[in-house]
Every structure is written in C-alpha cells, then in structure tokens.
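quick one: sequence and predicted model below, then my questions.
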Amino acid sequence: MSADKPAPDDKPASAATSPAKKTPLYDVHRELGANLVDFAGYLMPLRYASETAEHRAVRTGAGLFDLSHMGEIFLNGPGAGAALDYALVGKLSPMAVGKARYTMICAPDGGVLDDLIVYRLADETFMVVANASNAVTVREALVERAAGFETVVDDRSDAYALIALQGPDAEGILARFTAAPLPDVKYYAITADEVAGVDALLARTGYTGEDGFELFVSAEDAVRLWQELAAVEGVVPAGLSARDTLRLEAGMPLYGNELTSETNPYEAGLGRVVKLDKPGDFVGKATLAAQAQTPPGRRLVGLVAHGRRAPRKGYEVVTSDGTPCGVVTSGAPSPTLGRPIALAYVDCALSTEPGAETGLAVDVRGRRERVDVVDLPFYKRS
C-alpha cells in the first residue's frame, strides 16, 4: 500500500509557517535535524541528511521511519467481516486472525479511492490502515457502507503512532526488544506483544521492498520506542524521500500517482485484488466486472532511462516520432540501479513488452530521453 509522500519536484510548505499537525515524534525529528515538510496535513521528515544514504541503509541494514500520519480505522462487531466484504474489493471475512491483506476501496464507477492494508486482530475486530491523505475519505466511506451491518467503525488514528523498521537486519534488531517469535510472524501477518516494554501491534509489512516490521503503538509510547530502536548501532532514521525511492524500485504504487479516483485496478495491473467471485454484492462490483472483461486502453509499465536525467511525474512518454503515448506517474534516480527509473501509463495499442525495441522516450523538459520498458519490480530482494 501507499505511504504517501511528496514527489521530488513538489515544493512543500515551510515547516515554520505550516498549520499542519505534529506526529508524536515531531520533537525527535527536530532534534535529529530533519527537513520537515507539510505533507497530507502533518509535519513529516522528508530527509535527515542524505536521502541516498538513508535509502542504502534500508537496502543493506535497517532504516527507521515515522509513519504516524497514516490512518488506523477499526471495525468491531460480528458483522465487521461482512461489512468489509461489501465496502472493499477484497474478500476479508475468511481471513484468519493474525493475518493481513492488501486491498482497495473503490467508487461505484471503479475508480480507486485508496489502497489499504486490512489486519484481522480478533474474530470480530479488523484494523484498516489508510493513506494519510485519504484517511477521512476512507473513514466516511466505511461508515456509510457499514450501515446495516452489525459493526461499529472507530477511527483511532490520533491514538496511534506507527513506526517502521525496514531492512535485512530488521528481524535481528527487533528480536533484542521483544519475546515475540519473529520467525513465526510471516509476511503479511500481525501479532500483539511488547517491544522494548511497550505494548505494540507488530506487523510484518512494509513499503520498501525489504523485509521489515511496522509497529503500531499508543501515541504516548512512540518516543520511547523510537529512541530504543534508534540507539542500536546501524539503525538509520529515514525520511519520506528515501521511502519513495525504495517503493519505486520495488514497483509499489503510490496513491495520487499510479492510483487515483480516475484509475481502476485493472489499468494499474492490480486486478488480482478484486474478488469478483466473493458472495454477494460490493460497491463497484458491476462496473469492475465489466472492466475486467474490457481490455484497458492503457497499462502501467516500468521504464529505465539511458541518460542521467530522471523522468518525473507528469512528463510525457513519446514514440520515436515524438507522438505522445503516455505519461510518467513516478520517477527518480535509483540509488540501487544507478540509473533513473520511472513508472508510466502508456497506450496499450503500443508494443511495449519488456526487452522489446520500442523507441520510446520521455520528454524531459524539452529533451527526449530514451527509455527501455522493463519487468517490474525494478528491484527484488534476494
């Protein structure tokens, strides 16, 4: 799912003049000298020093992220699973306790309102984690769609902080602070335990393409937990810029870029999350079923640039004769690949199979930069 951040070319408001909310870790970020920006209504660390160094720390060791701007919305009651089956495109009611699932909430016309991770915490309790910029939209839609089901929608976003420890060393580091059997917590699973003496929901999920954990704790406990983890040698605080290049290398969509209310799951190559075969109706089912049978006019592809200038969001993709045929949704220099990479929607009428000679280019400020279409993800951990 998306942990949304400003695109590299965005110009966020100054932290000094922003009316944005502060996460429980705001003072910690200031003490660390973070570049704080107004994002999705919160003052968030964009970077602490070098976003490239932060990126590489996650790829080779461990990075520590503040994701407390994300939304945590609970559904409680015997009808919670059925309500989510109706409200979302996935099949959530059969999910076992302690498991998580990536899914989406769509409008009746099939447009994506947000991509989500849903955790089942107990037989009658689910936690829906929404992107910060969409948390209110998701909450309001869930309240409306859950009406008539035996469940209560409870937005606890302000009560929670979310800290992510990501990277190949994450399990070993976290094992120092918890008795939880971490090897038994598989990918997309969650358990409740103490971490550094703090009650936490410990999920093996993330948005970086690496192994790692996301820790949901009370807002009051956030500073204590962060300081305990940050004190471990090799743990590097990482900001939203590094998180964006990490998720881009991993080919993970970002809401507002690859996913929008004007985009349906099939265009984004995520039709697999739409469970048309689940019993009963759900919001958007009829439209999504029709879209599943109709070849999309565009598709999401990965691009690797030949030159050093990075394609950015909104730049045109053009054919060899300069005809526009698509648009870049995300792009940046890849610290891991050493070349600029991008995600883009392109016309399905084009032959754009990975490895084929396409002649495609991106118009980078008036200059055509040749690109190759490649398989996604750009990076996959071994």
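Perfect, thanks for sending it.

please count neighbours and contacts with C-alpha atoms only from this point.
Noted.

ok, residue 184 to residue 217 distance?
In this view, residue 184 and residue 217 are 21 Å apart by C-alpha to C-alpha, to the nearest Å.

which one's more surrounded, those two?
Neighbours per residue (other C-alpha atoms under 10 Å) separate residue 184 from residue 217, with residue 217 holding more: 22 against 9.

need the nearest residue in space to the more buried one, chain neighbours excluded.
Excluding the flanking residues, the one nearest residue 217 by C-alpha to C-alpha, 6 or more residues apart in numbering is residue 200, at 4.8 Å.

tell me how many other residues crowd the one you found.
Neighbour number of residue 200 under other C-alpha under 10 Å is 23.

in the helix or strand hosting it, what counts as buried?
Using DSSP states H and E, residue 200 sits in strand 198-203. Neighbour counts using 16 or more other C-alpha atoms under 10 Å place 198-203 of strand 198-203 among the buried residues.

for these, give me JSON lines that also has distance to residue 345.
Below are the buried residues of strand 198-203 laid out as JSON lines (distance: C-alpha to C-alpha, whole Å):
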{"residue": "198", "distance to residue 345": "44"}
{"residue": "199", "distance to residue 345": "43"}
{"residue": "200", "distance to residue 345": "39"}
{"residue": "201", "distance to residue 345": "37"}
{"residue": "202", "distance to residue 345": "35"}
{"residue": "203", "distance to residue 345": "32"}
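
alongside the first one, take a look at this:
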Amino acid sequence: MTDALQRSPLHDEHVAHGATLVPFAGWEMPVRYSGDLAEHTAVRTAAGLFDLSHMGEISVRGADAAAFLEHALVGRLSAVKLWGAKYTMMCTPEGGVIDDLIVYRRDLDHFVIVANASNHATVIGELRERRNSFDVGIEDLSVETALIAVQGPAAERIVARMCHRGDDDIRAMRYYTFANIVLDGGIHAVAARTGYTGEDGLELFVSADDAAAVWRLALAQGEGDGLIPCGLAARDSLRLEAGMPLYGQELTRDTTPYEAGLGRIVVLGTAERPRGDFVGRDALVRAKADGPRKVLVGLAGEGRRAARAGYPVVDEDGAEVGRVTSGAPSPTLGHPIAMAYVPPALAEPGTTVAIDVRGRREPMTVVALPFYTRAS
C-alpha cells in the first residue's frame, strides 16, 4: 500500500477482523474477510455489513437548490418529497455519463448527493462549474461522514435493535426514503432504505468519529441473525446479480443513459409538464430520437468458464461486435452471468452470442435484467 491511499475511519476495524485490503478508487478498502462466497451468501440469506465510507457526500443548500440540481442533473429533483431519495445521473453536454448518483432531500432547500468514490472530486467540480447564478452553497461532507450499510433479509430487524430503545420507524420506512434515528449510546445517524445488493437493507450515515462504535454495535446486534462483515468482492457479485450498473464498466462518458437501459431516469419534459434546460438535454433528446448505438444486455452461460469485464463479444467470423462490462460465476444462480454492450440487433432475449474467453468461444444467451430479484 502507498501512503497516498486514503483510509476509512473503520480501517482499524477491518484490520482487526482480518480483512484483505486493496487499493480501490484512491482508498485502502477491504475486498474480503471470511471469503467471497460466504459473504455473498450471508447477504442473500441473512445479512452483511459493508463499509461504504469511500463514497462522497456533497451538500447542496440554498434558495435555488432544487432548480440548480434540475439544471445540473438529468432528473426532476424538485419532485422529490422531503425525506425521499432519487437515483439520477450527471451527464456531459454530449450526453455521456459523468456519474450515477443518489440525491437525498433533507429540506425544501437542502439536498445531499452521494457520488461514487472514483468521481467524487469530478462531481464537486462539475457542480461548482454549473452553479452559475443559482443561489446555492456546495459543501463537501465526505471527510466528516462515514457510511455503513446493513444489507440482507435480516437487515431491518438488526438496525431496529441497534436503535435506542428500539425504533419502529425503521420498519415503517419505504424504499428510497430516509430518517433521522438515534442508536444505542446516543449516536445520531441518518438511516436510508437504499442499497446496492438487490436485497432489502439500510445505509447509515454517521459521523466519522462514531463509525467504529456503530460498526461494533451492528456486529453485536446482528450476531444472532448471521450478520458478517463483507468486502468489495461480495458487493460486486451481489450488484451484478441484481443487474445494477457500475461506473467505469457499464457507465462511462461514452455511454448514454438510454444505452445503459436507464433512459427512464432522464426527464426531458412534456407539453403538459415542461422542464427547463439542463446540461446534456439537447444531446439526450437526439439520443432518444435516434435510438441506441449499443444496448446493455444480460448474458447467461451454461458452462463453467465465466466471461469477465473486457472480454469481446464476437460474431460467427470471430469479429468483435460488443464487449463484456462485468461478468462472474453467479453464487445464487449457479451459472456464469455477465453484462455486455451489443448491437441492437443482438439485444433480444433468447439471442445466442459468443464470448471470446481467452481464445475460446463460449456461448451465452441474452436474458432480461436483473438476473436475480429478491422475494417480496
């Protein structure tokens, strides 16, 4: 490890639990603890505990906060209710994706944006560049904030037990809402019903100074439910099964939201519900009208050889026609899965394509995303 890597406020906890630490987006983060399969399975069947403190938290506050975010991002942020959240994107003027984001509305004039670690500085820079004459303040809260996720079927029960005197408000929270809570020991936190695993769960925003205490509290309260600490490897296999995109793989500046199958989050406005201009609007109008140049699809294999990110999708003559963005054996489904960009003509579910896996063609079948959906 180099001295340039940032460390989470939970670094000592990771070391104490025997985590394997790796460089990730400028941070030294745990890739695994007990093992990838055990951690993945724990989240699907019980609960997993994740350190997400490498993510960036950015406050946007002021009289023009909603209008500003509608200019800077592709969604209709003014429609987000208080204590609600919205998945959205920041795009380039050409329509490419700079980052995918979750925006939380704390008040009429106050929003908090969570950005990916690799794009944290870029998102802040773009927000400041796009501020223009809007009456808003932009503040980076990342250093003072830790983010801890409890994910899995037992997550709600565990977090409720973590709360001071128990907290029925946790059980009443709907998906993509959040609330202020008080944890045992008088620790104040914000609990959001969001996640990146395809399971139910909560993400806890706490002071960096309280992070270690919250981590230990979660492990203590979750022990009876099978909660274990989980690393980046499990998080990646879980989000792949859930068909969730990862920036730098499924999402890039060369990809539009429409190509990624996420055109629904772009609000262009209608005659009945007009919307003002926003960065990338003209390009996205054209992209929607022209149709995608490539389409993100799910792929399912029957053999044991998994397609990995970067592997080419080839035609009958061996010519490259697409590229895998993410791929791995699926612990839950028991066969290889992948996401890939292919031409629209190959995007219909049931289509068979070939992946060049280290010089050998492996057949895979186009399937609808997500690969896995939890039982309701």
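That came in fine, so what should we check first? Since the structure is predicted, the reported quantities are computational estimates derived from the model, not experimental observations.

please state their TM-score.
Here the TM-score for the pair of chains, by TM-score structural alignment, normalised by the length of the second structure, is 0.95; 364 aligned residues with a C-alpha RMSD of 1.1 Å.

could you give the residue range in the second structure aligned to the strand holding residue 200 of the first structure?
Under TM-score structural alignment, the counterpart of strand 198-203 of the first structure in the second structure spans residues 187-192.

mean per-residue distance, the matching stretch to the first structure?
After superposition onto the first structure, stretch 187-192 of the second structure lies on average 0.7 Å away from the residues it aligns with, using mean C-alpha distance after the TM-score superposition for the first structure.

what sits against the aligned residue in the first structure for residue 297 of the second structure?
Residue pairing (TM-score structural alignment): residue 297 of the second structure is matched to residue 301 of the first structure. By C-alpha atoms under 8 Å, 6 or more residues apart in numbering, residue 301 of the first structure lies in contact with 343-346, 373-376.

please point out which of those the second structure shares.
Retained in the second structure (both residues aligned by TM-score structural alignment, their matches' C-alpha atoms under 8 Å) from those: 343-346, 373-376.

redo the contacts of residue 301 of the first structure as CSV? Include secondary structure.
Rendered in CSV, the data for the contacts of residue 301 of the first structure read as follows (DSSP: H, G, I helix; E, B strand; the rest coil):
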residue, secondary structure
343, strand
344, strand
345, strand
346, strand
373, strand
374, strand
375, coil
376, coil
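
re earlier: show me what the strand holding residue 200 of the first structure is packed up against.
Counting contacts by 3 or more C-alpha pairs under 8 Å, 6 or more residues apart in numbering; DSSP states H and E, strand 198-203 of the first structure is packed against strand 190-195, strand 212-218.

now the last one, how far from the centre of its chain.
Read it as strand 212-218 of the first structure. Distance of strand 212-218 of the first structure from the chain centroid (C-alpha atoms, centre = their mean, to the nearest Å) equals 15 Å.

then stretch 214-231 of the first structure?
21 Å.

helices of the second structure, start to end?
Assigned by DSSP state H, the second structure shows helices spanning 11-16, 36-45, 65-72, 120-130, 155-162, 168-172, 211-222, 232-241, 281-290.

so where is the first one in the first structure?
Read it as helix 11-16 of the second structure. Mapped onto the first structure using TM-score structural alignment, helix 11-16 of the second structure spans residues 26-31.

buried residues in the matching stretch?
Buried residues in stretch 26-31 of the first structure (16+ other C-alpha under 10 Å): 26, 29.
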